[in-house]
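*Asks:* this one's sequence-less:
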């Protein structure tokens, strides 16, 4: 009986397996899908995908590298400094010994007749400059001009034949994520090429109002003054700095945009100095308690905190509280966007400034003017040229007005704001350029005498030790 039952179960299971196989392999099923016509449908991007793939192999660096390496040079700077006096120098009255020091950097040939752009800090305080080309030929170089503010300098060599050179590209067209090459002479090698992408534009460093291109192309000591080029070989920047506790590359570096470098070079050649057009506004730092309390830190654009008297901004009708959104075709998201673009302009140039005023978008044509204010060296006082109103109030035609003082002087109880500086160590001060020159001569260890004039017409002499 048990045997019959077992055979029956085996037969039943065999039949089920046979029937299931037939249904699966030979019969066409009628499958119904539930679909609600009003159900929302979300489509992903249907942009065409590059057939070359998304890897680095899709970018060709060879042409840009070949066109760049021979236009990048090695710059050697010889300076003479005085060694610290020894015990014997004091005892025998000997003069301090002069010690030669050698600094190195890179440069970019920008014309076939030997003009080379480099960094100011590469050639600063040089007594002798030598340039070595990529073919190892060496030439003496002449300093043509320099602009410490942008860290750009122009030097020249006399070659016996036309030299390979790079033309300035348009750095405003550079895009974040774009491939770039950094070419320079790190570690005293011949021209060396590294690759990376543009990590950010209009990057500000510290308290500088300069605007930099940030990249992740490897830059090391000796790269300063070298070329930053795109894959077409266009010169879009001059490598200038790295931020590193060790002094070596740690993941990102910075370059002066080519539009700024080009304008500095052209000014040096045409005027002998840099012509800087000023908009005439000031903006609060976005990370201050004042900015955070008033929501300025969350604004996309540049908040106008103050409009300078007799400036292009005042003449055009810009007002305190306006938010600058755009200048010409350049979108303004932060202060470095603004300063970076204005740095490419000269006094007399006109720009179209678009602002947000209480929710209304307005456009103003602004004619840039010469700088009317600055912070003087050594003492750090903020001064400005006298306006016609100031000249009538103080009954003078020359001098500079103090508009701000460092905290150290405020702690000492000195009321210097709104006083007019007439002389520094007996030298008359006509305008801010005179103030810059005379204050730069001040020794931190010496005595300085400043002659001031207050609103009451009283003259004061302050002695700073």
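*Replies:* In hand now; what should we look at? Just so it is clear, the structure is predicted and the values come from calculations on it, not from any experiment.
*Asks:* only C-alpha atoms for contact and neighbour calcs from this point on.
*Replies:* Noted.
*Asks:* Please enumerate residues in contact with stretch 310-324?
*Replies:* With C-alpha atoms under 8 Å, 6 or more residues apart in numbering as the test, stretch 310-324 has contacts from 278-281, 301-308, 332, 353-358, 364-369, 387.
*Asks:* here's the one I want to compare it with:
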């Protein structure tokens, strides 16, 4: 028995040694640091901050000729002396990607800068020109003119990075100069707040000043651009985020060629397919992107309709809205692609020629409904009323819209939990247009008779459409 235990222990030690050998744990990152550091740069920006000229601020009213007049004038002029236009500087990092001087950094590092100075590992300094920026991915491309070829680094494949792989961050943390930190890939595919986010999370120390610097794999390939940290104190706690190189390379190529990004545009508004929405639409699984609206554009021209569920785009499976947005954005403008949709339970393939993405920023206006006497009904926890001309004017709705206005929502209802609020307009129920309470009740009865557990409605809020699935249980 003892011999067997010793045999098992010996086997475990051999196995552990084999795993350690196969993991290629480096004894040192010194060779890697020597290799890549010459291509990493410190970035100093200078910006003019507008101020208030002495004598232009608000002054207390004193009688003309009063002894206090000169006192207040001298006092306020001294107070505003520091408010004259002044120079403000900021620090960040970047890296050279070509021997002719193209440099990648974060957009927020150079945003609104009047002057951009690049300091190289050798100590040499050059003034950079801004080629282009992409605020959506927080990437900027700079260019310096050098009399000699510059050391540079190449991008690696961020999709090949695995959770647990070693990574090295190089940059200028807190303005201390060139600094190297090591860690692992903590997670991939992180999203913060951007439409095209695809961050690598790492525990390699990243601090202020590291922004725009490279995240290397052990082969010396750039697999990320250090962009943000999660920290209650402002310092590194081991949760840093680097924009994945396979996103950055596409942006850099477009900035280099056009000075701006040119992303594909499908021309639809979409939302995720939740479990209750999938049940209401009788879908096999909660996958795809549900089309909520189709304004004038490529999607409308190709026949995409509100209520369609996009399951495949250009041969790629669509898992959710985020995936579709990235697929479309990474596709070249003008390309004709095949889009597979599920419509009324059947699959259809449509051909769409992509346009160029255009953003329309809508300003949400709080809705306050008059407490006028309007014929209303209570249904599924909602108090609804037929859309009248008065309500249409209050809500700022287009004359072509019909439906039921939500006047109130019980806080203990499923409707409230799903986000319905006063001022919402119900335009469709059970994927059919409605204009009366009778229409809504009829669609609910149809869903119950069909044995469905959920009931789908299309609502509009501040002009934006959204599908909501309400439970029919009970």
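*Replies:* Nice, thanks for sending it over. Everything numeric here is computed off the predicted structure, so don't read it as measured data.
*Asks:* Mind checking which of the contacts of stretch 310-324 of structure 1 are in strands?
*Replies:* Those of the contacts of stretch 310-324 of structure 1 mapping onto strands are 278, 281, 302-303, 306-307, 353-357, 364-367, 369, per DSSP state E.
*Asks:* Is there a quick ChimeraX command that grabs whichever of these are buried?
*Replies:* Restricted to buried positions by 16 or more other C-alpha atoms under 10 Å, the ChimeraX selection for those reads:
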select :278,281,302,303,306,307,353,354,355,356,365,366,367,369
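*Asks:* from the ones in strands among the contacts of stretch 310-324 of structure 1, which single one is nearest residue 73 of structure 1?
*Replies:* Nearest to residue 73 of structure 1, judged by C-alpha to C-alpha, of those is residue 278 at 34.1 Å.
*Asks:* Tell me the residue in structure 2 aligned with the closest one.
*Replies:* Using TM-score structural alignment as the criterion, residue 278 of structure 1 maps onto residue 265 of structure 2.
*Asks:* Now do the contacts for the closest residue in space to that match that isn't next to it in sequence.
*Replies:* Of all residues not flanking residue 265 of structure 2 in the chain, residue 357 sits nearest, at 4.1 Å (C-alpha to C-alpha, 6 or more residues apart in numbering). Applying C-alpha under 8 Å, 6+ apart to residue 357 of structure 2 gives the contacts 262, 263, 264, 265, 266, 267, 329.
*Asks:* wait, residue 291 of structure 2 sits on residue 268?
*Replies:* Yes - contact criterion C-alpha atoms under 8 Å: residue 291 of structure 2 and residue 268 qualify, at 6.5 Å.
*Asks:* For residue 459 of structure 1, what is the corresponding residue in structure 2?
*Replies:* Residue pairing (TM-score structural alignment): residue 459 of structure 1 is not matched to any residue of structure 2.
*Asks:* Same check on residue 200 of structure 1?
*Replies:* By TM-score structural alignment, residue 200 of structure 1 lines up with residue 187 in structure 2.
*Asks:* tell me which element its match falls in.
*Replies:* strand 179-190 (DSSP states H and E).
*Asks:* likewise residue 19 of structure 1?
*Replies:* Secondary structure assigned from DSSP H and E places residue 19 of structure 1 in helix 2-26.
*Asks:* hang on, the earlier thing: so how far is residue 36 of structure 2 from the match of residue 278 of structure 1?
*Replies:* Distance of residue 265 of structure 2 to residue 36 of structure 2, computed by C-alpha to C-alpha, to the nearest Å: 37 Å.
*Asks:* Could you do residue 52 of structure 2 as well?
*Replies:* 46 Å.
*Asks:* go on, residue 204 of structure 2?
*Replies:* 16 Å.
*Asks:* next one: residue 313 of structure 2
*Replies:* According to C-alpha to C-alpha, residue 313 of structure 2 and residue 36 of structure 2 sit 39 Å apart.
*Asks:* cool, residue 393 of structure 2 as well?
*Replies:* For residue 393 of structure 2, the distance to residue 36 of structure 2 equals 63 Å [C-alpha to C-alpha].
*Asks:* Next: residue 301 of structure 2.
*Replies:* 50 Å.
*Asks:* higher neighbour count, the two?
*Replies:* Using other C-alpha atoms under 10 Å, the more surrounded residue of residue 301 of structure 2 and residue 36 is residue 36, with 20 against 14.
*Asks:* pretty sure the more buried one is touching residue 153, no?
*Replies:* Yes - contact criterion C-alpha under 8 Å: residue 36 of structure 2 and residue 153 qualify, at 6.6 Å.
*Asks:* which residues are common contacts for the two?
*Replies:* Contacts common to residue 36 of structure 2 and residue 153, judged by C-alpha under 8 Å, 6+ apart, are residue 220.
*Asks:* And the helices in the stretch 301-450 of structure 1, which stretches?
*Replies:* 312-316, 335-342, 388-394, 407-411, 432-440 (DSSP state H, counting those that start in this stretch).
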